[in-house]
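Undergrad: heads up, no residue letters with this:
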């Protein structure tokens, strides 16, 4: 009894074991309290699990809302990453199962025949066996493996979220570009109609001898140039429509987006954007979880220095007749431990540990670089949007002035005060200024989506805010 009490702590130590390798600590990475372009520092802590809601709701566009809701359901790239995430979860579950004993069974029946000294003998053999084995996790190798696979599964979940956000962002950008393209096409269609009227008037004057051949050619050139640009925009619109179809997991032939006016609302950027919002970015969370997995892999490699201890037990019955199979004399059993390890590997285990540590250092650097690049993306989008506000306002004034100039020159031409060349010049300038305005507006819509994506899905802490 005393011997049993002395052995109890030893048994508990063997069962509980220890865990070799470093315990994980998130790499330090400072973030600014606010953004330079949004007019200090804090510790970065990934918060990709924070609820962000349907970030596209800020645009208040029912058509966009309906399209983006389909991305997570139908996009094939998202479906691929979702399958990889399920695979990572299964791998983690498999690692967890390795912490417990495994039990297996075997049952067989054979009939054999033999000849000896001219005599033939035939017999039956029946066997049933139940066995169990358990590799004791003395040094924490299996626990580190489970830790590694769980971190990898979490990284896979973040990768899935990142792919979903990326696909949604890309679709929203394509959608806004397509809607602005509709406005560009409409602008040129109006211009073509106006140029056709001019050409008719000038041709009548030419036939009457009151207008020159050069003026007629100028009007013809202006009309055909506008027609060419309008057709160029048509194929660009078609390609944007095809891109949206693919993002929705549909063949381009099975999807169409009718021409419509852009009725979305441009969201106002808050005066202050805390850098903490950046911590919700799934790519940052993925990079940080990869660091955690690499840290656990160091422990798995270090455990290679230590022996593995397994316990195995089996029991069964064996008999020549089934009716005697479970009788006491036919029972067999075995029980015993197994210790295995490496005595000499010429530095192979040490090299594996060095490799694991180098991989960890690489993942830490990748994590920090991901944070820095995310900061740059946000700053870039903020400065672009802040600049675009003034640029669009100035371009709007330039467009209005160009349209007024074109109106005045048209009236002067109709009154016979100037040549048509002046009209063509001011009309071209007006069309160019309006086209530039639409291009800036398209850039603004795209930049707003890119800012939301750069912040991990909006600038609110929760959908209710």
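TA: Alright, I've got the coordinates. Note that this is a predicted model, so its numbers are computed, not measured.
Undergrad: switch to C-alpha atoms for all contacts and neighbour counts from now on
TA: OK.
Undergrad: tell me the secondary structure for residue 109?
TA: Put simply, residue 109 is strand when judged by DSSP: H, G, I helix; E, B strand; the rest coil.
Undergrad: What's the local residue count around it?
TA: Residue 109: 14 surrounding residues under other C-alpha atoms under 10 Å.
Undergrad: That one contacts residue 123, correct?
TA: No - here residue 109 lies out of contact with residue 123, judged by C-alpha atoms under 8 Å, at a distance of 10.9 Å.
Undergrad: Just the element for the most centrally placed residue in the chain, please.
TA: When C-alpha atoms, centre = their mean is applied to the chain, the residue found nearest the centroid is residue 163 (1.7 Å). Taking DSSP states H and E as the definition, residue 163 sits inside helix 141-208.
Undergrad: Under a three-state scheme, what state does the residue lying closest to residue 18 once chain neighbours are set aside occupy?
TA: Nearest non-adjacent residue to residue 18, counting by C-alpha to C-alpha, 6 or more residues apart in numbering: residue 139, 4.9 Å away. Assigned with three-state DSSP, residue 139 falls in the coil class.
Undergrad: ok, structure two:
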């Protein structure tokens, strides 16, 4: 081989390598989002940094409730919304396999076996030789290869987009799982709060029945008028009405839990429980941790990457596409000679296509993908801002509810003392029965408010865990931000 020819081949190969290294469209860079330097927590919060790279387990187990754990496992196995998200992930992974297959040559085989008669009246190809009608066989076997030379990165950008979309679907599945488990926990804690509230109301009913017996006895003895009995009876009837209203609310949460676990509502029931529930110790990292932990933020970021790659796919249409299509096979009119050397045929070539005029179609396609990317950037930033808001709301909410719950315990103790004093004074004839009724109602309201605050503390804990992206892995030397406190029956 001559030296100039070798140089020509080397230059051609170098040019091909350089072209192959090019990819149309911009390389993806995650947009920057303004992040606060730290949270603004209230006591008893103290900032810590969780290990976000560690595997995340079932966060609901931190509440130490066996019934909740069983329901969560049932929901993860039977919830239909989660099944839909799993199917979407399978679709995205299959689409990635489709896109990735374009990076490799496509190999095909074609065969033909025919017997045909050629017309004697067909147009002449040689005026010096007349046509004859013949009947003959045609046997063929061939291999075809098709491979796109990705000089301008269309295939690579397509794979990049499919990869990001598959990762987005995986993050969407994790987000669906997080939302499902959080919603189930919220409904469960609402139901348990109503169990406690119903217990409070039933205990109040028992107390009010005793007070009614006392008022009735004093009326029968002539010590009081019938007004005291009527007032106590009205209070008792009103409290009995609350049982039915609370029972209806409990049934609605029970039905919601049934649907979340994939169980028909008529076939599902949860017995009442007054078992103590512990608040978990929730570690709070720096704000940027939320970007790594929350699956919805991850999904929004992967959506940006996919949209950015689509710009490259659309931009590649401005450049020519090259297809390498070699072929090899055999063709013969006789089966016996099909694989003889004279029957061999082959082809080797490259086809290229380039649009010369499209009335702005390609440019519009690039503009469309660019606008789609801008939309995903705005969605990502909105998701991050929402994440910051939710975490901050959870931090302040838990701190405020913790103070309110402690104050409610003092209010219950005070209401009980007021009821004891009012009852004693009424029995001694020093005060009217209205004071006893007022004290009874105040105690009932205080105990119900404490039960509701307990439920709200649990709900906000779930909300904050969801806002932080799920479970965490704590280092042993870390000190918990919120000390767990198990509620005793007296405190509830």
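TA: On my side now, so go ahead. Here the structure is a predicted model, which is why all the values come from computation and not from measurement.
Undergrad: Any idea what the TM-score comes out to?
TA: Once superposed, chain against chain, the TM-score is 0.90 (TM-score structural alignment, normalised by the length of structure 1); 456 aligned residues with a C-alpha RMSD of 2.6 Å.
Undergrad: related to what we said a few turns ago, after alignment, which residue of structure 2 pairs with the residue nearest to the centre of structure 1?
TA: In structure 2, the residue matched to residue 163 of structure 1 (TM-score structural alignment) is residue 176.
Undergrad: Its match reaches residue 85, doesn't it?
TA: Yes - using C-alpha under 8 Å, residue 176 of structure 2 is in contact with residue 85, at 7.1 Å.
Undergrad: what about the spatially closest residue to the match of residue 163 of structure 1 that is not a sequence neighbour, how many residues close to it?
TA: Counting by C-alpha to C-alpha, 6+ apart, residue 176 of structure 2 lies nearest to residue 82, which is 6.3 Å off, once chain neighbours are set aside. Using other C-alpha under 10 Å, the number of residues around residue 82 of structure 2 comes to 22.
Undergrad: Would you confirm that residue 141 of structure 2 belongs to a strand?
TA: Yes - counting by three-state DSSP, one finds residue 141 of structure 2 located in a strand.
Undergrad: what residue of structure 1 matches up with residue 31 of structure 2?
TA: Alignment note (TM-score structural alignment): residue 31 of structure 2 maps to residue 27 of structure 1.
Undergrad: Could you check how far that match is from residue 276 of structure 1?
TA: Distance, residue 27 of structure 1 to residue 276 of structure 1, using C-alpha to C-alpha, to the nearest Å: 16 Å.
Undergrad: Those two - which one has more neighbours?
TA: It is residue 276, of residue 27 of structure 1 and residue 276, that has more neighbours when counted by other C-alpha under 10 Å, with 20 against 17.
Undergrad: Roughly how far does the more buried one sit from residue 164 of structure 1?
TA: Distance of residue 276 of structure 1 to residue 164 of structure 1, computed by C-alpha to C-alpha: 21 Å.
Undergrad: repeat for residue 327 of structure 1
TA: According to C-alpha to C-alpha, residue 327 of structure 1 and residue 164 of structure 1 sit 63 Å apart.
Undergrad: Likewise for residue 331 of structure 1?
TA: Distance check for residue 331 of structure 1 against residue 164 of structure 1: by C-alpha to C-alpha, it reads 60 Å.
Undergrad: Check residue 83 of structure 1 too.
TA: Taking C-alpha to C-alpha, one finds residue 83 of structure 1 at 13 Å from residue 164 of structure 1.
Undergrad: Residue 364 is in contact with the match of residue 31 of structure 2, correct?
TA: Yes - when contacts are counted by C-alpha under 8 Å, residue 27 of structure 1 is listed as touching residue 364 (6.7 Å).
Undergrad: Common neighbours of those two, please.
TA: When contacts are counted by C-alpha atoms under 8 Å, 6 or more residues apart in numbering, the set common to residue 27 of structure 1 and residue 364 is empty.
Undergrad: what's in contact with stretch 233-253 of structure 1?
TA: 67, 70-71, 74-76, 167, 171, 174-175, 177-178, 181-182, 184-185, 254-257.
Undergrad: Select only the buried ones of those residues in ChimeraX?
TA: In ChimeraX syntax, the buried subset of the contacts of stretch 233-253 of structure 1 is picked out as below (16 or more other C-alpha atoms under 10 Å):
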select :67,71,75,76,167,171,174,175,177,178,181,182,184,185,257
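Undergrad: Skipping its backbone neighbours, what lies nearest residue 281 of structure 1 in space?
TA: Distances taken as C-alpha to C-alpha, 6+ apart place residue 456 nearest to residue 281 of structure 1, at 4.0 Å, with adjacent residues excluded.
Undergrad: With residue 304 of structure 2 instead?
TA: Nearest to residue 304 of structure 2 is residue 376, by C-alpha to C-alpha, 6+ apart, at 5.2 Å.
Undergrad: Which helix or strand contains the one you found?
TA: helix 361-427.
Undergrad: again with residue 246 of structure 2
TA: In this structure, residue 246 of structure 2 sits in helix 226-260 according to DSSP H and E.
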